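Colleague: sequence first, predicted model second:
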Amino acid sequence: MKIDLNADCGESYGAWTLGDDSALLEVATSANVACGFHAGDPTILRETCSLAVEHGVAIGAQVGYADLRGFGRRSVDVPGADLTADVIYQIGALQAIARSVGGTVRYVKPHGALYNRIVTDEAQAAAVVEGVLAAAPDLPVLGLPGSAFLRRAEAAGLRTVREAFADRAYLPDGALVPRSREGSVLHDPDEIAARVLRMVADGTVEAIDGTEVEVAPDSVCVHGDNPSAVAVARRLRTVLDGAGVAVAPFTR
């Protein structure tokens, strides 16, 4: 068994610090680095990419809505052409920053509200796929299994990677529980580690109503802004290693 452990990083901005990227990148195998639209300034992104290179962690471009105030968690009705251009811009910016510290962008993952919207919004999903094709058609894309985004990306010839979430609750249809609902974010490292081991070994996760949901992930995400992120990631590595699961970037 093999799994990638990805984590959201580079989400601080100026004097505002969010998460412990240094500690997280000692454990994660892939880093979803903010591209400046929902979080992250150029200096933060360069420092984050440098840490990823130092630890041998794969760098991914985490593209999102232009929504710094809302941390990219507010859905924005962006015209398709504008969203495509935004995706191209963000990927290109992170590619340049990663190269400046001896790294390279290895994949693309949408963030927050954009990630959730393109699960079902065909037009927005198509715009994101078009942006990836224009900027970096050789890069794989990370997304929710069964989403419009992964379906359209695969049809366009992009490599698709199925993702599950370690610290988020699921709805019975396989979507994530909205953050506005109680219990949407999990914090207990032991509970989360047990859930992830089940995802990897059995390809299922228990939804918020107790039903089973099929996930079969290639990569599992830990949110860097979760106060328990580092503890969760460390516990995950311990449990997965103990179960004989190889933890490595999906890009290899």
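Modeller: Perfect, thanks for sending it. These numbers come from a predicted model, not from an experiment.

Colleague: could you use CA atoms for every contact and neighbour count after this?
Modeller: Fine.

Colleague: can you tell me how far residue 137 sits from residue 156?
Modeller: 9 Å (Cα to Cα, to the nearest Å).

Colleague: the helices in this protein, which residues?
Modeller: 21-24, 42-55, 80-100, 112-117, 122-135, 148-155, 189-202, 229-242 (DSSP state H).

Colleague: residue 5: which of those helices is closest?
Modeller: helix 229-242 (8.2 Å; Cα to Cα).

Colleague: what helices or strands is that closest one leaning on?
Modeller: helix 21-24, helix 189-202, strand 219-222, strand 246-247 (3 or more Cα pairs under 8 Å, 6 or more residues apart in numbering; DSSP states H and E).

Colleague: burial of the residue nearest to residue 197 when sequence neighbours are not counted, as a residue count?
Modeller: Spatially, and ignoring its direct neighbours in sequence, residue 197 is nearest to residue 240 (6.6 Å; Cα to Cα, 6 or more residues apart in numbering). Here the number of neighbours of residue 240 (other Cα atoms under 10 Å) works out to 20.

Colleague: putting a second one here so we can go through both:
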Amino acid sequence: MRTVDLNADLGESFGRWTLGDDEAMLDVVTSANVACGFHAGDPRGLLRVCEQAAERGVVVGAQVGYRDLAGFGRRFIDLDPADLLADVVYQIGALQGVCAAAGTSVRYVKPHGALYNAVVSHEAQARAVVEAVRRVDPSLPLLGLPGSVLLTLAEAAGIPTVAEAFADRAYTAVGTLVPRSEAGAVLHDPETVAARAVRLVATGRVDAADGTAVHVDAASLCVHGDSPGAVSMATAVRAGLEAAGVTLAPFVALAGQ
């Protein structure tokens, strides 16, 4: 069996509003997609989660998104590409500073929410994200959906890419994620999700919402930190993978970055 990275979106609480259990999730995952303050996260909380990640040896990535706290970054925004480029540069830079203070560093970049889905096919926004990473640090890998425009453009620009799959999200027959607005888009049963994760890693296939088998070859597997029962879900996924002989390790370590 292969080695795979297990990642989750963390650092998404804001002030007195708490979302998820970052500390518990950091005991399970190997990479943390940490919010950068635009779609979620406040400075104190981001510093805390980066410190906790550093203590546990969990790799930190910048989870960049639209400037949309009210919508949690899950609403598409038709930004001018120049504005999006600057926004992504700003977010990576902010988290780099937080990480430096926490004794760690930003090791990769992953778009969040609506931006993640947009750059699967929206060339102008994908190009803006790629250019932002290129200007900040072209050695930072971009984490995204297999076959996306984002990863295609990043490869052309010489930026490392990492294909990602989702353990707790439903897929369409063409390999994209079922929109959250549709019923069944997010899966909640730990045993079902763990079994899907093991099959995905072992065979590179996952059942789409219509029952067809979709090929998904990914080096990193995402479990959402903001879902109800997220810690139980992530724990079940990790346990299932390890029981199947899969090794869990950060993808940046495997790539020597």
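Modeller: Structure's in. What do you need? Everything quoted here is computed from the prediction, not taken from an experiment.

Colleague: just to revisit the earlier point, so for residue 174 of the first structure, which of the helices of the first structure sits nearest?
Modeller: helix 112-117 (11.5 Å).

Colleague: now do the closest one: distance to the chain's middle.
Modeller: Centre-to-centre, helix 112-117 of the first structure and its host chain are 11 Å apart (Cα atoms, centre = their mean, to the nearest Å).

Colleague: average offset of it relative to the second structure?
Modeller: Following superposition, helix 112-117 of the first structure is found to deviate from the second structure by 0.2 Å on average (mean Cα distance after the TM-score superposition for the first structure).

Colleague: elements contacting that helix?
Modeller: Helix 112-117 of the first structure packs on no helix or strand, going by 3+ Cα pairs under 8 Å, 6+ apart.

Colleague: re the thing from before, out of the helices and strands packed on helix 229-242 of the first structure, flag the one nearest residue 85 of the first structure.
Modeller: So among these, strand 219-222 is nearest, using Cα to Cα, at 26.2 Å.

Colleague: which strands and helices lie in contact with the closest one?
Modeller: Going by 3+ Cα pairs under 8 Å, 6+ apart, strand 219-222 of the first structure lies up against strand 2-9, strand 160-165, helix 229-242.

Colleague: just name the most buried of those.
Modeller: Most buried of these, by mean neighbour count (mean count of other Cα atoms under 10 Å): strand 2-9, with a mean of 25.

Colleague: in the second structure, what range does that strand match?
Modeller: Alignment of strand 2-9 of the first structure against the second structure: residues 3-10, by TM-score structural alignment.

Colleague: check stretch 197-215 of the first structure too.
Modeller: Under TM-score structural alignment, the match for stretch 197-215 of the first structure is residues 198-216.

Colleague: among the helices and strands packed on strand 219-222 of the first structure, which comes closest to residue 188 of the first structure?
Modeller: helix 229-242 (7.4 Å).

Colleague: okay, the angle between the closest one and helix 189-202?
Modeller: Relative orientation of helix 229-242 of the first structure versus helix 189-202 (axes from the mean of the first three to the mean of the last three Cα atoms, to 10 degrees): 40 degrees.

Colleague: what does helix 229-242 of the first structure contact?
Modeller: 19-20, 23-24, 27-28, 187-190, 192-194, 196-197, 222-224, 246-247 (Cα atoms under 8 Å, 6 or more residues apart in numbering).

Colleague: any quick ChimeraX command for the buried ones out of those?
Modeller: Under the burial definition 16 or more other Cα atoms under 10 Å, those of the contacts of helix 229-242 of the first structure that qualify are selected in ChimeraX by:
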select :19,20,24,27,28,187,189,192,193,194,196,197,222,223,224,247
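
Colleague: TSV please, covering the helices of the first structure and showing distance to residue 163 of the first structure.
Modeller: Formatted as TSV, the helices of the first structure follow (distance: least, Cα to Cα, whole Å):
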stretch	distance to residue 163 of the first structure
helix 21-24	19
helix 42-55	20
helix 80-100	20
helix 112-117	11
helix 122-135	16
helix 148-155	10
helix 189-202	11
helix 229-242	16
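
Colleague: out of those, which is closest to residue 171 of the first structure?
Modeller: The nearest among the helices of the first structure, by Cα to Cα, is helix 112-117 at 12.8 Å.

Colleague: list of residues touching that closest one?
Modeller: By Cα under 8 Å, 6+ apart, helix 112-117 of the first structure touches 64-65, 72-75, 109, 124-125, 143.

Colleague: among the residues you listed, name the ones in strands.
Modeller: 109, 143 (DSSP state E).

Colleague: most surrounded residue in the contacts of helix 112-117 of the first structure?
Modeller: residue 64 (29 neighbours).
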